[in-house]
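Visitor: quick one, structure for this:
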Amino acid sequence: MDRRSYFVPPGGHPPQTDLLTGRAVFTEAYAVIPKGVMRDIVTSALPFWDKTRVWVIARPLSGFAETFSQYIVEVAPRGGSDKPEPDGEAEGVLFVVGGTVTLTLDGTAHRMSSGGYAFLPPGSNWTLRNDDKVPATFHWIRKAYQAVPDIAVPEAFVTNEADIAPVPMPDTDGRWATTRFVDPLDVRHDMHVNIVTFEPGAVIPFLETHVMEHGLYVLEGKAVYRLNRDWVEVEAGDFMWLRAFCPQACYAGGPGRFRYLLYKDANRHTNLRPFK
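Guide: Predicted structure coming up:
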């Protein structure tokens, strides 16, 4: 039985009768962008993308995300791009949550449906099209690749979450597991984009406090997340940004699984000259 599920933003616009009360939070340590904010009015267009709209949920900004940007991209039928990435030094990850797209990478076409995952190193030659009759939606995470002398740039690859076995965290009886798309010890990679799954009742039983910056998009379920000093209830479709050293923990109370797409920077020395 395929139990995978991915939230897709519906867009639209709230009626005038709705209350203004919402769950959006922006602090010095974290931000929560709830699913109700993903409306038509906050979408953007991108150069060289046809029949496409984008929710920008993270971008490099003083006091906010410093290492990455993250888009939710909706491509209408017959839409897409033949010149998708304008930055030759940017690496990217695509993760499909709805519909089907055709990613053509170095001349080879890859049909990607829900759960499809692609890593695109800097300088990749790729295009993306929606040849289906319904819209397609995917996450696009972009980062300026930090090259290291004498270490090769990792190669591109395309896979699907369904083809990768989750790795259980120690002493959790499999209730907390991570689907890893690259080897965490492969220092060619300077970011990890994984899927974390909690079964009902699972917890992160301590306040993680670390140098990695995080972006977490909730794909399925709900939970209570500890962010700095606050417990925040989150559900499918919500996005959390956590700056470096923001204390964090989680309690997944159920009734179903709680899953999120996780970004973090990794495997590089700290930048000693951040303002140059």
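Visitor: every contact and neighbour count from this point should use C-alpha atoms.
Guide: Will do.
Visitor: in which helix or strand does the closest residue to residue 52 other than its chain neighbours reside?
Guide: In space, and not counting its chain neighbours, residue 52 is closest to residue 75: 4.5 Å by C-alpha to C-alpha, 6 or more residues apart in numbering. If you go by DSSP states H and E, residue 75 is part of strand 69-81.
Visitor: after that strand, next one along is what?
Guide: Heading C-terminal from strand 69-81 (DSSP H and E), you reach strand 90-98.
Visitor: for that next one, name the packing helices and strands.
Guide: strand 116-120, strand 136-144 (3 or more C-alpha pairs under 8 Å, 6 or more residues apart in numbering; DSSP states H and E).
Visitor: give me the angle between that strand and strand 69-81.
Guide: 70 degrees (axes from the mean of the first three to the mean of the last three C-alpha atoms, to 10 degrees).
Visitor: counting by contacts, list what whatever helix or strand comes next after strand 90-98 packs against.
Guide: Going down the chain from strand 90-98, the next helix or strand is strand 101-105, by DSSP H and E. On a contact count with 3+ C-alpha pairs under 8 Å, 6+ apart, strand 101-105 meets strand 108-112, strand 126-129.
Visitor: quick one: secondary structure of the closest residue to residue 200 other than its chain neighbours?
Guide: Leaving out its chain neighbours, the residue that sits closest to residue 200 by C-alpha to C-alpha, 6+ apart is residue 254, at 4.3 Å. Secondary structure for residue 254, judged by DSSP: H, G, I helix; E, B strand; the rest coil, is coil.
Visitor: structure for this one too, so we can compare:
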Amino acid sequence: MTNSYYAPEGGLPPQTQLLTDRAVFTDAYAVIPKGTFSDIVTSFLPFWDKTRLWVLSRPLSGFAETFSQYIMEVQPGGGSNRPELDPGAEGVLFVVEGAFTLEVEGQSYDMAPGGYAYIPPSSNWSLQNTSDAVTRFHWIRKSYEAVDGLPLPDVIVTNEADVPPTPMPDTNGVWATTRFVDPEDLRHDMHVTVVTFQPGGVIPFAETHVMEHGLYVLEGKAVYRLNQDWVEVEAGDYMWLRAFCPQACYAGGPGPFRYLLYKDVNRHMKLSGAQSAGALSSHRKAAE
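Guide: The predicted structure follows:
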């Protein structure tokens, strides 16, 4: 199967373009359509050469708080030897256009469209575009939630083409998920997957659950339910959902509808106002 991935190219709309657009930010979800990714909303990062990025999401108090997601655009000869400045941050890279060389802990990998890399926290890594073309890729970052007794996850580098999709039960194969991480590996506190719907495929109920979501449409189009609203989305659009926002979709065709999905998993819910284990231990000792 040959996959096609949408990647923004920037630019600026003409002065004649109407301002009416599909962009929306609510208290439960946001839709950032592909037309929003213009030159004037790009950002830059320290120690990244010949690189700009679009910030799709960032932690916001009272909204989605666990992750950030960028679309990185690296020119030929660009990249970074100090890409991540937060030692507690884990990351996932997913390539949508072009190629680059990734080095993690002394091991070098050639990354191409469909390439996936999981980078554990405190890793020594670098990235260089040694090709003669622009490369664009998603970079999803999360503060890793360590658990006593569980080691850090391993580095994972693969390509979507090498990972068979897992069909959802009772869907006749029209809904499938490409999983790069074993769902039962509790070392991982986030999953980044590719979800594929064949034309006419649906999420047949309003999913309502604790995971925060980032959904970037890689290919196709659909009508997606977000909270109480049905919105049309297409390749290049991004949806950002806070926890418990109901979601469902109808895949519109004529080709597959596919998106890159982030969600946080496998950890206890933090209890606000709860005493830490250290504080409780000190309290017990003082009481003895």
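Visitor: tell me which other helices or strands the strand holding residue 75 of the first structure touches.
Guide: strand 50-58, strand 126-129, strand 136-144.
Visitor: ranking those by burial, who's on top?
Guide: Mean neighbours per residue, mean count of other C-alpha atoms under 10 Å, is largest over those for strand 136-144, with a mean of 23.
Visitor: mind listing residues that contact that one?
Guide: 8, 67-77, 89-101, 130 (C-alpha atoms under 8 Å, 6 or more residues apart in numbering).
Visitor: contacts only, for the nearest residue to residue 95 of the first structure once chain neighbours are set aside.
Guide: Spatial nearest neighbour of residue 95 of the first structure, chain neighbours left out: residue 117 (4.6 Å); criterion: C-alpha to C-alpha, 6+ apart. Residue 117 of the first structure makes contact with 93-96, 158-161, according to C-alpha under 8 Å, 6+ apart.
Visitor: ok, now with 6 Å
Guide: 94-95, 158-160 (C-alpha atoms under 6 Å, 6 or more residues apart in numbering).
Visitor: relative to residue 182 of the first structure, how far out is it?
Guide: 11 Å (C-alpha to C-alpha, to the nearest Å).
Visitor: how about residue 16 of the second structure, secondary structure?
Guide: Under three-state DSSP, residue 16 of the second structure comes out as coil.
Visitor: give me the number of residues near residue 202 of the first structure?
Guide: 22 (other C-alpha atoms under 10 Å).
Visitor: residue 242 of the second structure and residue 162 of the second structure, how far apart?
Guide: 31 Å.
Visitor: who has more neighbours out of the two?
Guide: Counting neighbours by other C-alpha under 10 Å for residue 242 of the second structure and for residue 162 shows that residue 242 has the greater number, 22 against 11.
Visitor: quick one: the more buried one and residue 192 of the second structure, what's the gap?
Guide: 16 Å.
Visitor: also residue 203 of the second structure?
Guide: From residue 203 of the second structure to residue 192 of the second structure the distance is 18 Å (C-alpha to C-alpha).
Visitor: check residue 9 of the second structure too.
Guide: On the measure of C-alpha to C-alpha, residue 9 of the second structure and residue 192 of the second structure end up 23 Å apart.
Visitor: ok, now residue 233 of the second structure?
Guide: In terms of C-alpha to C-alpha, residue 233 of the second structure sits 20 Å off from residue 192 of the second structure.
Visitor: if we can go back for a sec, which one of the helices and strands packed on strand 90-98 of the first structure lies nearest to residue 20 of the first structure?
Guide: strand 136-144 (27.5 Å; C-alpha to C-alpha).
Visitor: show residues contacting the next helix or strand after that closest one.
Guide: Reading on from strand 136-144 of the first structure to the C-terminus, the next helix or strand found by DSSP H and E is strand 157-160. The contact list for strand 157-160 of the first structure (C-alpha under 6 Å, 6+ apart) reads 115-119.
Visitor: again with stretch 26-34 of the second structure
Guide: Contacts of stretch 26-34 of the second structure (C-alpha under 6 Å, 6+ apart): 23-24, 236-242, 245.
Visitor: in the first structure, what range does it match?
Guide: With TM-score structural alignment applied, stretch 26-34 of the second structure matches the range 27-35 in the first structure.
Visitor: neighbour-wise, which of residue 9 and residue 192 of the second structure wins?
Guide: Neighbour totals were compared for residue 9 of the second structure and residue 192, and residue 192 leads with 24 against 13 (other C-alpha under 10 Å).
Visitor: ok, that one touching residue 262?
Guide: Yes: judged on C-alpha atoms under 6 Å, residue 192 of the second structure makes contact with residue 262 at a distance of 4.6 Å.
Visitor: list the buried ones in stretch 109-118 of the first structure?
Guide: Using 16 or more other C-alpha atoms under 10 Å as the test for burial, stretch 109-118 of the first structure gives 110, 112-118.
Visitor: first-to-last residue distance for it?
Guide: 12 Å.
Visitor: that stretch: how far from the chain's middle?
Guide: 15 Å (C-alpha atoms, centre = their mean, to the nearest Å).
Visitor: repeat for stretch 214-230 of the first structure
Guide: Worked out by C-alpha atoms, centre = their mean, stretch 214-230 of the first structure lies 13 Å from the chain centre.
Visitor: okay, it sits on what stretch of the second structure?
Guide: The aligned range for stretch 214-230 of the first structure is 213-229, by TM-score structural alignment.
Visitor: can you get me a residue count around the counterpart of residue 269 of the second structure in the first structure?
Guide: Under the alignment (TM-score structural alignment), residue 269 of the second structure pairs with residue 270 of the first structure. With neighbours defined by other C-alpha under 10 Å, the count for residue 270 of the first structure comes to 9.
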